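>>> Need a 3D model of the following:
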Amino acid sequence: MTDHPAAAAPRAVASVDDAMAHAVELATRGPSWGPNPRVGCVLLAPSAAGAPERTVLAEGWHRGAGTPHAEAAALAAAREAGVDVRGATAVVTLEPCNHTGRTGPCAVALEQAGVAEVVYAVADPNPVAAGGAEHLASRGVRTELRPTSAATELTHAWATAAAAGRPYVILKTATTLDGRVAAADGSSRWITGPEARTHAHEVRATVDAIAVGTGTVAADDPALTARRPGGGLAAHQPLRVVVGRRDVPPAARLRTEEGGALVHLATHDVTEVLAALAAREVRTLLVEGGPRLATAFLDAGVVDELHAYVAPVLLGAGRGAVGDLGVTTLADAPRWRTHDVRRLGDDVLLTARTHPSPSRPTAQEA
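Modelled structure (predicted):
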């Protein structure tokens, strides 16, 4: 496999908007984990005498850290196919970067290739890499920010992490209808059914890291692997993070079973945890428990997204999903915005976010 996709066979597209939709589809082929966002790029030929249809010259997407960015991949594909991109329009899901890191700045590459126009859907929130549109405009390249909900959703977690300077935090809970994570005798396997557990493994396979506390390691001895429905390991295994001062036992499954690297952070300080993971280029962190760790992240105000798996089960007693958050009146309770609700077998998954979802209208917009 080469570092960039082959040039697309020339084909007509109805509009720049259709090219953007295709760029989003290209971007989804890249990995959802890692320090870089998923980005797609489509290079369109200049409009012929104002005709509404444009021809695709080349396309590309980012395949992960250390590989060419989407714009560079599309330009390389065009060169490989002998396609002239001078005067072309680059349609990109994210503002071209203006930073030299593992690869060179895409804004400069587009300008030097002779691209006449750049249309992008999301402004780069990363202060280190932002400024690509400004650079292009200063060199006479037309630029246009044309937001789309699909492109914004695609980069939501990465953009939130980049703006905050810390990992995007997803808190997972699996509870009964009355908010219990275990019965009075401590039993907790399994509150949710197989469909919910399969979905939870699918989420694990999309994040950079999973975190649990040392109490959960002692009580449940989890492996913290991402598995396929048949039981085999998924292609991507996130870092397995244990938070707390107690040692991870030598015989723990975290040490004996194959999976992501084990990272033990001997602290109870959420800020220290996030800083340590950010230093490892973790962009998405899935916090799976237990209740003490969940409470710490909630109390610190750093939970960006909730995954609440709820089973139609009632216990009436037992351990709750979270501890005391210091809320004494309903008006002070932290609230999220519902992003999605879906049925998984007999269970329900509620996904909620701290900020309004880019792909769902607010009450005022509806």
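>>> make it CA atoms for all contacts and neighbour counts henceforth
OK.
>>> Give me the distance between residue 171 and residue 347.
Distance of residue 171 to residue 347, computed by C-alpha to C-alpha, to the nearest Å: 18 Å.
>>> which element is residue 76 on?
Element membership of residue 76 [criterion: DSSP states H and E] is helix 70-80.
>>> contacting residues around residue 293?
The contact partners of residue 293, by C-alpha atoms under 8 Å, 6 or more residues apart in numbering, come to 212-213, 243, 287.
>>> Over to residue 181?
By C-alpha under 8 Å, 6+ apart, residue 181 lies in contact with 173-175, 188, 191, 318-321.
>>> helix, strand or coil for it?
Three-state call for residue 181 (DSSP: H, G, I helix; E, B strand; the rest coil): strand.
>>> same deal with residue 317?
coil.
>>> Endpoint to endpoint, stretch 293-312 covers what distance?
25 Å.
>>> tell me which residues in that stretch are buried?
Residues 293-299, 302-311 are the ones in stretch 293-312 that count as buried (16 or more other C-alpha atoms under 10 Å).
>>> Please apply the same query to stretch 276-292.
Neighbour-count burial for stretch 276-292 flags 276-278, 281-292 (criterion: 16+ other C-alpha under 10 Å).
>>> got it, and stretch 183-196?
Buried residues in stretch 183-196, counted by 16+ other C-alpha under 10 Å: 183, 188, 191-193, 196.
>>> What segments of the stretch 101-250 of the chain are strands?
In order along the chain, the stretch 101-250 of the chain carries the following strands (DSSP state E, counting those that start in this stretch): 117-122, 142-145, 168-175, 180-182, 209-213, 239-243.
>>> So which of the ones you listed is nearest residue 256?
Nearest to residue 256 among the strands of the stretch 101-250 of the chain is strand 239-243; the distance by C-alpha to C-alpha comes to 12.6 Å.
>>> And for residue 342, the neighbour number?
Using other C-alpha atoms under 10 Å, residue 342 has 11 other residues around it.
>>> what about it, is that helix, strand or coil?
Following three-state DSSP, we place residue 342 in the strand state.
>>> dump the residue contacts of the nearest residue to it once chain neighbours are set aside.
Distances taken as C-alpha to C-alpha, 6 or more residues apart in numbering place residue 349 nearest to residue 342, at 5.4 Å, with adjacent residues excluded. By C-alpha under 8 Å, 6+ apart, residue 349 lies in contact with 196, 307-310, 341-343.
>>> Just give me the closest of these to residue 94.
residue 307 (26.7 Å).
>>> Can you name the element that comes right after the helix holding residue 76?
Note on helix 70-80: by DSSP H and E, the next helix or strand toward the C-terminus is strand 89-94.
>>> Does the residue nearest to residue 342 lie in a helix or a strand, and which?
Following DSSP H and E, one finds residue 349 within strand 347-353.
>>> what's the angle from that strand to strand 168-175?
On the basis of axes from the mean of the first three to the mean of the last three C-alpha atoms, to 10 degrees, strand 347-353 is oriented at 150 degrees to strand 168-175.
>>> Another sequence for comparison is provided below:
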Amino acid sequence: MAKIVGYIAASLDGLIAGENDDLDWLYKYDEMDLGEHDYRTFIKGIRTVVMGRGTYDFIASHPAPWAYGEQRVIVVTSRPIEDPKGALEVRADVDHLIAELRALDGGDVWMLGGGMLQMAFMERGALDEIEIYIIPELLGAGRALFPLTGFRSSPELISAKALDKGCVRLHYRLSYTTSAS
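Alright, predicted model coming up:
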């Protein structure tokens, strides 16, 4: 069974993008030494990339080449994607997608991008682990790491590590319990 994971950076004040989805604050850390936690190492273990429509549109709007040629890519959206930037599949039903992903063998699934889709997976007990890279920047406004939906959990800390340029890597395992009523 594939493991479904998150790998995301957030500012010290809990934002993944500044106002107007600005990522300039993050790009200045591109050359940061993450050692064994480097993105290029991480992506080698990923078989399937899942992203929401907002993340896809953001990636597709940039002139850089499609970065996910080695992975299967699934975009969660109810709207058709005209002239896709790269090879991808579209799914509209999160519950069916989770069942499909859970049936995969070999290689992990990466929940790429914003916290809305990650939260939808957490609410369904389907995000297994998450690596959050805390970047020492205070943005003051922007897009939150996770939307406040009322979902509660007590993830288990697997590891915490100080990295280059004041960045901290937090790695959590999520566990889910159901409440008896």
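>>> TM-score for this pair?
For these two chains in superposition, a TM-score of 0.79 is obtained (TM-score structural alignment, normalised by the length of the second structure); 166 aligned residues with a C-alpha RMSD of 2.5 Å.
>>> Can you find the partner of residue 203 of the first structure in the second structure?
The alignment partner of residue 203 of the first structure in the second structure, by TM-score structural alignment, is residue 42.
>>> gap between residue 34 of the second structure and residue 52 of the second structure?
Applying C-alpha to C-alpha, the value for residue 34 of the second structure to residue 52 of the second structure is 26 Å.
>>> Helices of the stretch 201-350 of the first structure, residue ranges please.
Counting by DSSP state H, counting those that start in this stretch, the segments of the stretch 201-350 of the first structure that form helices are 214-220, 253-256, 270-279, 291-299.
>>> With respect to residue 207 of the first structure, which of these lies nearest?
Closest approach to residue 207 of the first structure among those is made by helix 270-279 (12.6 Å; C-alpha to C-alpha).
>>> Run the angle between the closest one and strand 239-243 for me.
Inter-element angle recorded for helix 270-279 of the first structure and strand 239-243: 160 degrees (by the same axes, to 10 degrees).
>>> coming back round to it: of the contacts of residue 293 of the first structure, which ones are shared with the second structure?
Conservation of the contacts of residue 293 of the first structure in the second structure, assessed by both residues aligned by TM-score structural alignment, their matches' C-alpha atoms under 8 Å: retained contacts are 212-213, 287.
>>> Out of those, which is nearest to residue 111 of the first structure?
Distance to residue 111 of the first structure across these (C-alpha to C-alpha) is lowest for residue 287, with 42.2 Å.
>>> quick one: contacts for the closest one?
By C-alpha under 8 Å, 6+ apart, residue 287 of the first structure lies in contact with 169-172, 210-212, 293-294.
>>> Let me have those in a markdown table, adding distance to residue 251 of the first structure as columns.
Shown next, in a markdown table, are the contacts of residue 287 of the first structure (distance: C-alpha to C-alpha, whole Å):
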| residue | distance to residue 251 of the first structure |
| --- | --- |
| 169 | 29 |
| 170 | 28 |
| 171 | 27 |
| 172 | 26 |
| 210 | 20 |
| 211 | 19 |
| 212 | 17 |
| 293 | 23 |
| 294 | 25 |
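>>> which of these line up with contacts in the second structure?
Shared with the second structure under both residues aligned by TM-score structural alignment, their matches' C-alpha under 8 Å, the contacts from the contacts of residue 287 of the first structure are 169-172, 210-212, 293-294.
>>> Of these, which is the most crowded?
Counting by other C-alpha under 10 Å, top hit in these: residue 210 with 28 neighbours.
>>> correct me, but that residue touches residue 222?
No: counting by C-alpha atoms under 8 Å, residue 210 of the first structure stays clear of residue 222, with 11.2 Å between them.
>>> Need the counterpart of the residue nearest to residue 342 of the first structure in the second structure.
Aligned partner of residue 349 of the first structure by TM-score structural alignment: residue 169.
>>> any idea how far its match is from residue 163 of the second structure?
To residue 163 of the second structure, residue 169 of the second structure is 7 Å away according to C-alpha to C-alpha.
>>> okay but residue 345 of the first structure is in contact with residue 198, surely?
No: in this structure, residue 345 of the first structure is not within contact of residue 198 by C-alpha under 8 Å, at 10.6 Å.
>>> if you count what's nearby, which of the two comes out ahead?
Using other C-alpha under 10 Å as the criterion, residue 345 of the first structure and residue 198 rank with residue 198 on top: 18 against 12.
>>> Other residues contacting stretch 126-142 of the second structure?
Under C-alpha under 8 Å, 6+ apart, the answer for stretch 126-142 of the second structure is 3-13, 15-21, 25-26, 98, 118, 121, 166-175.
>>> quick one: that stretch aligns where in the first structure?
With TM-score structural alignment as the criterion, stretch 126-142 of the second structure aligns to 302-318.
>>> still on that earlier bit, tell me which of the contacts of residue 349 of the first structure you also see in the second structure.
With both residues aligned by TM-score structural alignment, their matches' C-alpha under 8 Å as the criterion, the contacts of residue 349 of the first structure preserved in the second structure: 307-310, 341-343.
>>> Make JSON lines from these and add distance to residue 61 of the first structure to it.
JSON lines is the format used below for these (distance: C-alpha to C-alpha, whole Å):
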{"residue": "307", "distance to residue 61 of the first structure": "29"}
{"residue": "308", "distance to residue 61 of the first structure": "32"}
{"residue": "309", "distance to residue 61 of the first structure": "33"}
{"residue": "310", "distance to residue 61 of the first structure": "37"}
{"residue": "341", "distance to residue 61 of the first structure": "30"}
{"residue": "342", "distance to residue 61 of the first structure": "30"}
{"residue": "343", "distance to residue 61 of the first structure": "32"}
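>>> so what's the residue nearest the centre of the second structure up against?
The centroid of the second structure falls nearest to residue 112 when counting by C-alpha atoms, centre = their mean (3.4 Å). Residues in contact with residue 112 of the second structure (C-alpha under 8 Å, 6+ apart) are 6-8, 49-52, 55.
>>> How about residue 21 of the first structure: what's its closest non-neighbour residue?
Once flanking residues are discounted, residue 21 of the first structure sits nearest to residue 150: 7.8 Å by C-alpha to C-alpha, 6+ apart.
>>> What distance do you get for that neighbour to residue 113 of the first structure?
Taking C-alpha to C-alpha as the measure, residue 150 of the first structure falls 28 Å from residue 113 of the first structure.
>>> swap in residue 299 of the first structure?
Remark: distance between residue 299 of the first structure and residue 113 of the first structure (C-alpha to C-alpha) = 50 Å.
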